[in-house]
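>>> Predicted model and sequence below, questions to follow.
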Amino acid sequence: MRLAGGFRCWARRSDWGQPEADTAAAMLLLMKLVLAVIQDADAAALMRALSEQHFEATKLASTGGFLREGNTTLMIGVDDQRLDTLRTLIGQTCRSRTRLVPARGLVSESEGGVAQEPVEVPVGGAVIFVLGVEDFVKV
């Protein structure tokens, strides 16, 4: 539903029920919140691709994973009809790759020693969480 100024307003899901086809409520789209955790190296390219496809995203700096490196978490609101397009776009932009890391950071002292050679580990790609949205209002 479009309001003055081009803003969309979404009702609470519990208010939606099963609307009649001829009511304004039938025009409401079910929304999802996508949380995409990606490697920092892929963030700029993905943000550009999202913008080109008219997706709006909020970018958050985050840290985690077993390498304890910085990554980027994107919060993206999307209607059900465009969810597959978004997943494809993320998959095409955020590729997995391998990286050499010092083995001493990967082996615990209780394992009796530290290997001297670097270890190749997979990095990159994306972890995508898709959540149902109970309420979404853009003002």
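Received it, and whenever you're ready, just let me know what you need. Residues are numbered from 1 along each chain as shown.
>>> C-alpha only now, for contacts and for neighbours.
Fine.
>>> any idea which element the residue sitting nearest the centre point of the chain lies in?
The centre of the chain sits closest to Ala36, judged by C-alpha atoms, centre = their mean, with a distance of 1.8 Å. Using DSSP states H and E, Ala36 falls within strand 31-39.
>>> same for that strand, what does it pack against?
Strand 31-39 is packed against strand 69-79, strand 119-124, strand 126-132, with contacts defined by 3 or more C-alpha pairs under 8 Å, 6 or more residues apart in numbering; DSSP states H and E.
>>> then this one, side by side with the first:
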Amino acid sequence: MKLVMAIVKDDDSFNIMNALNLKGLSVTKLASTGGFLKVGNTTLICGVDDEKVDYVIDIIKKEGHSKKQFTNGVNIPGDNYTQPPIEVTVGGATIFVVDVDKFVKV
């Protein structure tokens, strides 16, 4: 068994969860915040059999979208230099797959 953890945009989380649920897969939604852009996102966790991992990843890829946007550069306190806005890619998904030693549902 594997635990799939996907960090996705808030805007994409409903579609991803709905697609997983329609395929009979349970998913848990956790609110989270990114460290670079410091904006809200969603972390989805889903426990699946090993052979379903690629299937889950394919659903996340299909339902998650990325885009480019500009963000303010990083400012260092006490430094008078302000970095110009930079273009970054946001969205899509960051996915972790880890082994599960034990699963208990009570």
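Nice, thanks for sending it over. Small disclaimer: the values here were computed from a predicted structure and weren't measured.
>>> Nearest approach to Thr58 of the first structure belongs to which of the helices and strands packed on strand 31-39 of the first structure?
Minimum separation from Thr58 of the first structure across those (C-alpha to C-alpha) falls at strand 69-79, 5.1 Å.
>>> how about the very next helix or strand once past the closest one, aligned to which bit of the second structure?
Once strand 69-79 of the first structure ends, the next helix or strand along the chain (criterion: DSSP H and E) is helix 83-93. Mapped onto the second structure using TM-score structural alignment, helix 83-93 of the first structure spans residues 53-63.
>>> For the matching stretch, buried residues please.
Going by neighbour count (16 or more other C-alpha atoms under 10 Å), the buried part of stretch 53-63 of the second structure is Val53, Val56, Ile57, Ile59, Ile60, Glu63.
>>> ok, the third one to Tyr81 of the second structure distance?
Computed with C-alpha to C-alpha, to the nearest Å, the distance linking Ile57 of the second structure and Tyr81 of the second structure is 42 Å.
>>> what residues are up against His54 of the first structure?
Going by C-alpha atoms under 8 Å, 6 or more residues apart in numbering, His54 of the first structure touches no other residue.
>>> is it true that it lies in a strand?
No - under DSSP: H, G, I helix; E, B strand; the rest coil, His54 of the first structure sits outside any strand and is assigned coil.
>>> which position in the second structure aligns with it?
So His54 of the first structure corresponds to Gly24, using TM-score structural alignment.
>>> With Val119 of the first structure instead?
Val119 of the first structure maps onto Ile86 in the second structure, by TM-score structural alignment.
>>> Ala45 of the first structure now?
Counting by TM-score structural alignment, Ala45 of the first structure corresponds to Asn15 in the second structure.
>>> Mind telling me what element that match is part of?
Using DSSP H and E, Asn15 of the second structure falls in helix 10-22.
>>> how close does that helix sit to the first structure?
Helix 10-22 of the second structure differs from its equivalent in the first structure by a mean of 1.0 Å after superposition (mean C-alpha distance after the TM-score superposition for the first structure).
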